[in-house]
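[1] Predicted coordinates and the sequence they were generated for:
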Amino acid sequence: MIAVRGYEGERVAVLGLGRSGMSAARALRAGGAEVLPWDDGEAARDKAAAEGFAPVDLTRQGALQGCAALILSPGIPHLYPAPNRVVAAAWAAGVPVDNDIGLFFRSLATGDWDIYDTPPKVIAVTGSNGKSTTAALIHHLLTEAGRASQLAGNIGRGVLDIDPPGEGGVVVLELSSYQTDLARALTPDIAVFTNLSPDHLDRHGGLGGYFAAKRRLFVEGGPDRAIIGVDEDEGRYLANQMAEAPADDRLIRISAAGKLSGPGWSVFARKGFLAEWRKGRQVASLDLRAMPGLPGAHNHQNACAAYAAARCLGLAPKVIEKGLTSFQGLPHRSQLVAEAGGVRFVNDSKATNADSAARALAAFSRIRWICGGLEKEGGLGALAPHLGNVAKAYVIGREAAGFALHLGDTPHEVCTAMATAVARAAAEAQPGDTVLLAPAAASFDQYDNFERRGEDFIAEVARALDATNRAT
């Protein structure tokens, strides 16, 4: 655990007692703070009470009196579409609002670090798509190379739950826009920006606010090295702002859209090959095409980002190549779950918006596409260039018929239920086809989260293949 420093003997309120909220409460208590926890859910309050905390109703007038800070969980709105009433009360009372990420960065480094020859480092990864895979891939590369690494944040453990890193240790964080937007301290050694596409627009007041939340990690965090995807205008803008000169090698530009040029440091993927260029010359090249855990251009972008981060920490290209080859991917992210009769079954339930689904569609040909769910703001226009890869779509979700209207002339069938969609796709698939779950929508109309949706897909694939085996 990272004990929170700076609040010893102070009263600190914690709103929201999920994973990050409880982690913050424990770490604050370990640092000597008096914690005032609250959650609207009775079950969450009971869980906190079982750990010795005394819940305090923060919605009552004057509840924040004498508090040094309010620590907010990421699922609770602090500005858009409207500030939570406890947040508004904190503003009125002059109580600073922070989150567990801010507490982490203000508490991580200690005087003990002076004895280390190689102080610990923090790599923070943000972006719309690919940040989970990129963070996990960086952690994998470091672990395979024998470097001490911990994975936390929006993936793995809560940031305050990790062990204090030791000599040469690395902490790899995946950070969502909810986390970067509110944190009062953001000081990673290396910051990574993968890409940007419309998402969470209601929470950020539009696309500009969403990008601004990501941008904070760089312009307010002041990382020693910035690794920035430049396949969208926002990334190009951010890279331009971070560089002091064309050859400034504190910035590494990455791309999966084509060759990058210039005197600076760049890593890009083209036709399945990753290339590293510095000072106008190529210094390394890797073949990504046969790496099973990294299919498609979107994963090649993830590989470029992870490669760049590993290079910043001194790993050699051959060592990185070995780690990339052994990476198996993450559950629910382009996850190969079965292969039978020449048909692949791929679970990309994490493709919860149109842009991430489009990336999945671009990674395969002859797709039996399972899609649908709770549509997000931003529409489905990003899918159009890739619908030619779809042999047929099988639409799920409570509003499946409405979702199907976006598919135009693409052959499709309204299935509503996952079981029906998988059974129909498996029955109609031919050798060489890929049955792909890439919903382009949130899961909450039918499932608690995208993980449950992906697990249902995997279970139905097993059921369909078992039925096929029995029939033959």
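    Yep, that arrived. Numbers count the residues shown, from 1 in each chain.

[2] contacts, neighbours, all on C-alpha from now
    OK.

[3] in the host helix or strand of Leu142, what counts as buried?
    Applying DSSP states H and E as the criterion places Leu142 in helix 131-144. Judged by neighbour count (16 or more other CA atoms under 10 Å), helix 131-144 contains these buried residues: 131-142, 144.

[4] which non-adjacent residue is nearest Leu103?
    Leaving aside its chain neighbours, Leu103 sits nearest to Val4 (6.3 Å; criterion: CA to CA, 6 or more residues apart in numbering).

[5] Report how many residues lie close to Asp202.
    Residues within reach of Asp202, counting by other CA atoms under 10 Å, total 16.

[6] mind listing what it touches?
    80-81 (CA atoms under 8 Å, 6 or more residues apart in numbering).

[7] how about 6 Å then?
    Pro81 (CA atoms under 6 Å, 6 or more residues apart in numbering).

[8] quick one: secondary structure of it?
    helix (DSSP: H, G, I helix; E, B strand; the rest coil).

[9] ok, it to Arg333 distance?
    25 Å (CA to CA, to the nearest Å).

[10] Also Pro223?
    Where Arg333 is concerned, Pro223 sits at a distance of 28 Å (CA to CA).

[11] Likewise for Arg311?
    On the measure of CA to CA, Arg311 and Arg333 end up 25 Å apart.

[12] Comparing the two, which shows the higher neighbour count?
    When neighbours are counted by other CA under 10 Å, Arg333 comes out ahead of the other of Arg311 and Arg333, with 24 against 14.

[13] List the residues that contact the nearest residue to the more buried one once chain neighbours are set aside.
    Excluding the flanking residues, the one nearest Arg333 by CA to CA, 6+ apart is Asp348, at 4.4 Å. Residues near Asp348 by CA under 6 Å, 6+ apart: 332-334, 437-438.

[14] Which strands or helices does the helix holding Leu142 pack on?
    Secondary-structure packing of helix 131-144 (3 or more CA pairs under 6 Å, 6 or more residues apart in numbering; DSSP states H and E): helix 296-312.

[15] and with 8 Å instead?
    strand 121-126, strand 149-153, strand 170-174, helix 296-312, helix 317-326 (3 or more CA pairs under 8 Å, 6 or more residues apart in numbering; DSSP states H and E).

[16] now the angle from the fourth one to helix 131-144?
    Here the directions of helix 296-312 and helix 131-144 differ by 40 degrees (axes from the mean of the first three to the mean of the last three CA atoms, to 10 degrees).

[17] Quick one: distance of stretch 179-188 to the chain centre.
    15 Å (CA atoms, centre = their mean, to the nearest Å).

[18] dropping in the other structure now:
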Amino acid sequence: MIPVSAYAGARVGVLGLGRSGLATARALAAGGAEPVLWDDGEAARGRAAEAGFAVEDLARERAAAGLAALIVSPGIAHLYPAPHPAIALAQAAGVPVDNEIGLFFAALEAAKLDFDEGPEPKVVAITGSNGKSTTTALLRHILAAARRPVQMGGNIGRAALDLDPPGPGETVVLELSSYQTELARALAPDIAVFLNLAPDHLDRHGGIGGYFAAKRRLFEAGAPARAIIGIDEPEGRFLASLIPPEDLIAISASRRLRGEGWPDWRVFMNRSHLTEWRGGRQVAAIDMRACPGLLGAHNHQNAAAAYAAARALGLGPKAIEAGLASFPGLAHRMERLGASPSGVIWVNDSKATNAAATARALAAFEGVHLILGGRAKEDGIAALAPLFPRIAHAYLIGEAAERFAAELGETPQTRCGTLQAAVAAAAAAAAPGAVVLLSPAAASFDQFADFEARGDAFRALAAPHLAPPDAAPRDDREETAR
């Protein structure tokens, strides 16, 4: 745990008692503050009380009186579509509103003032619409494989304040969502990574402009010493244009950045090779066909970002190449579960909670038996239309089933309602060599606690259909980069 001492002796509200909220309460208490906790869920309040914390309704003036700050969990709206009543009350009273990430960076900067035991720890913060979890886990894996001390947290794994205080020369790799970057009062990464932007969380940010502004804060308020920017979308190219060229590494999975006009330091895909270009020449190239956990164009962008960050941290190309080759992939993101005795491949892509993420999965396969649906995002799946020919049959689940059925048009489809029914239908219909892909293009909250729970359920339902690993037939077409 990283203690937060900035509020020692003060009364601090903590709103939202999930993983990050409880970690925040513990860190505040360890730093001498008096945390007062609230969650709209009775079960969460009960767990906080059992842990010994004071629990009061922070939406009531009496409970909110005298707060030095209100610390808000990422899932709670603070502006759009409407602020939570406790946040509205704090804002009206002039009480600072912050989140766990703001406290993390403030605590780390304060600790650095007394850091005289060796090289200061570094923080790499990774954001973007799609791929940030894989990139975060990949960078952690590369550093660990090179025997560099490293911790990983934020929007993946452990909450930021639940991490151990970093030691000399250690790297902390954080995945940060737009919810986390938008509200943090302190942002101070040494290296910041922007992967891409696709429509998501638009209700929380008042539209695509607000969503991009939340991501952009990491580079403006954060002022990183090194910015790594994916330039495959217009927003990335715009953001890159704001960064001093000497502080920028441009990355691309679709452009060969060998011409003029880009910064001196570039990492990009050149056919099947991840290529580093610096000083007007190629300095390294890695054959991504030798990296089975990173197949597909979307993973090539993730690899480019992790490679650039590792190079900025001082690793050599050979050490990075070894880490890329040994990376096993991320659970719930294009996770190959195995194959049936007849050769049907089963893939868990539960983390694909928007159409852009599902598009990346569909682009890797043909003849797909696609399970999709859940709680639809604002833009639905209309953007997938160019990839509909890859779908042999769609199996629709959750709240979005009716809407997605209409958007799929003439694409063969079955409304299944539940994941269990969809798996049974897909298993019965898929021919040898086909792919059964869970890539929902929707949030999970209508039927599951989160995408991990949805992916775990799919894995369990798929298990009876899979052959033992040593008996599963090989299909060289799987996960072919298109």
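    In hand now; what should we look at? No experiment lies behind these values; they were computed from the predicted model shown.

[19] Need the TM-score between these chains.
    Put the two chains on top of each other and the TM-score (TM-score structural alignment, normalised by the length of the first structure) is 0.94; 463 aligned residues with a CA RMSD of 1.7 Å.

[20] re earlier: orientation of the helix holding Leu142 of the first structure relative to strand 149-153 in degrees?
    160 degrees.

[21] re the thing from before, please identify which of the helices and strands packed on helix 131-144 of the first structure is closest to Thr416 of the first structure.
    helix 296-312 (28.0 Å; CA to CA).

[22] To what extent does the closest one diverge from the second structure after superposition?
    Compared with the second structure after fitting, helix 296-312 of the first structure has a mean deviation of 0.6 Å; criterion: mean CA distance after the TM-score superposition for the first structure.

[23] Can you list the helices and strands that that helix packs against?
    helix 131-144, strand 190-193, strand 225-229, strand 251-255, strand 265-270, helix 317-326, helix 354-363.

[24] closest to Asp114 of the first structure out of those?
    Short answer: strand 190-193, nearest of these by CA to CA, at 20.2 Å.

[25] how big is the offset of that closest one relative to the second structure?
    Looks like 0.4 Å for strand 190-193 of the first structure (mean CA distance after the TM-score superposition for the first structure).

[26] what packs against that strand?
    Short answer (3+ CA pairs under 8 Å, 6+ apart): strand 190-193 of the first structure packs on strand 121-126, helix 207-219, strand 225-229, helix 296-312.

[27] Need the winner for burial among the ones you listed.
    strand 225-229 (a mean of 28; mean count of other CA atoms under 10 Å).

[28] and that strand, how far out from the chain's middle?
    The answer for strand 225-229 of the first structure is 16 Å, by CA atoms, centre = their mean.

[29] And the helix or strand that it is followed by, what's buried?
    For strand 225-229 of the first structure, the following helix or strand on the C-terminal side (DSSP H and E) is helix 233-242. For helix 233-242 of the first structure, a neighbour-count test (16+ other CA under 10 Å) marks 234-235, 238-240, 242 as buried.

[30] if we can go back for a sec, out of the helices and strands packed on helix 131-144 of the first structure, nearest to Leu361 of the first structure?
    Nearest of those (CA to CA): helix 296-312, 9.0 Å.

[31] Which stretch of the second structure lines up against the closest one?
    On the second structure, the counterpart of helix 296-312 of the first structure by TM-score structural alignment is residues 296-312.

[32] Pull the residues that contact that stretch.
    So stretch 296-312 of the second structure is contacted by 124, 131-132, 134-136, 138-139, 142-143, 191, 193, 195, 226, 228, 230, 249, 251-254, 267-269, 274, 288, 294, 317, 320, 324, 360, 364, 479-482 (CA under 8 Å, 6+ apart).

[33] Repeat that for stretch 232-244 of the first structure.
    193, 195-196, 211, 215, 218-219, 226, 228-230, 250-251, 253.

[34] How much space separates the residue of the second structure most remote from its centre from Glu34 of the second structure?
    No residue in the second structure sits farther from the centre than Arg62, which is 37.6 Å out by CA atoms, centre = their mean. Distance, Arg62 of the second structure to Glu34 of the second structure, by CA to CA: 16 Å.

[35] same check, this time on Arg289 of the second structure
    For Arg289 of the second structure relative to Glu34 of the second structure (CA to CA), the value is 54 Å.

[36] In terms of neighbours, single out the busier of those two.
    A direct count of neighbours by other CA under 10 Å for Arg289 of the second structure and Glu34 places Glu34 higher, at 21 against 15.

[37] what sits against that one?
    Neighbours of Glu34 of the second structure in contact, by CA under 8 Å, 6+ apart: 8-12, 28.

[38] Tell me who's in contact with the residue in the first structure that Ser129 of the second structure lines up against.
    Taking TM-score structural alignment, the alignment pairs Ser129 of the second structure with Ser128 from the first structure. Counting by CA under 8 Å, 6+ apart, Ser128 of the first structure touches 194-199.

[39] Number of residues surrounding the residue nearest to Pro292 of the first structure when sequence neighbours are not counted?
    Using CA to CA, 6+ apart and skipping residues adjacent in sequence, the residue nearest Pro292 of the first structure is Gln328, 6.9 Å away. Neighbourhood size, Gln328 of the first structure [other CA under 10 Å]: 15.

[40] Specify the local secondary structure of Gln328 of the first structure.
    coil.

[41] Trace it over to the second structure, please.
    Under the alignment (TM-score structural alignment), Gln328 of the first structure maps onto Pro328.

[42] how much space between its match and Asp379 of the second structure?
    Taking CA to CA, one finds Pro328 of the second structure at 32 Å from Asp379 of the second structure.

[43] Also Ile208 of the second structure?
    Counting by CA to CA - Ile208 of the second structure and Asp379 of the second structure are separated by 11 Å.

[44] what do these two both touch?
    Common neighbours of Ile208 of the second structure and Asp379 (CA under 8 Å, 6+ apart) are Pro199.

[45] ranges for the strands of the stretch 1-150 of the second structure?
    11-15, 34-38, 54-55, 69-72, 97-98, 122-127, 150-154 (DSSP state E, counting those that start in this stretch).

[46] Hmm, Phe390 of the first structure is touching Arg368, no?
    Actually, residue 390 of the first structure is Val rather than Phe. Yes: with contact defined as CA atoms under 8 Å, Val390 of the first structure counts as touching Arg368 (6.2 Å).
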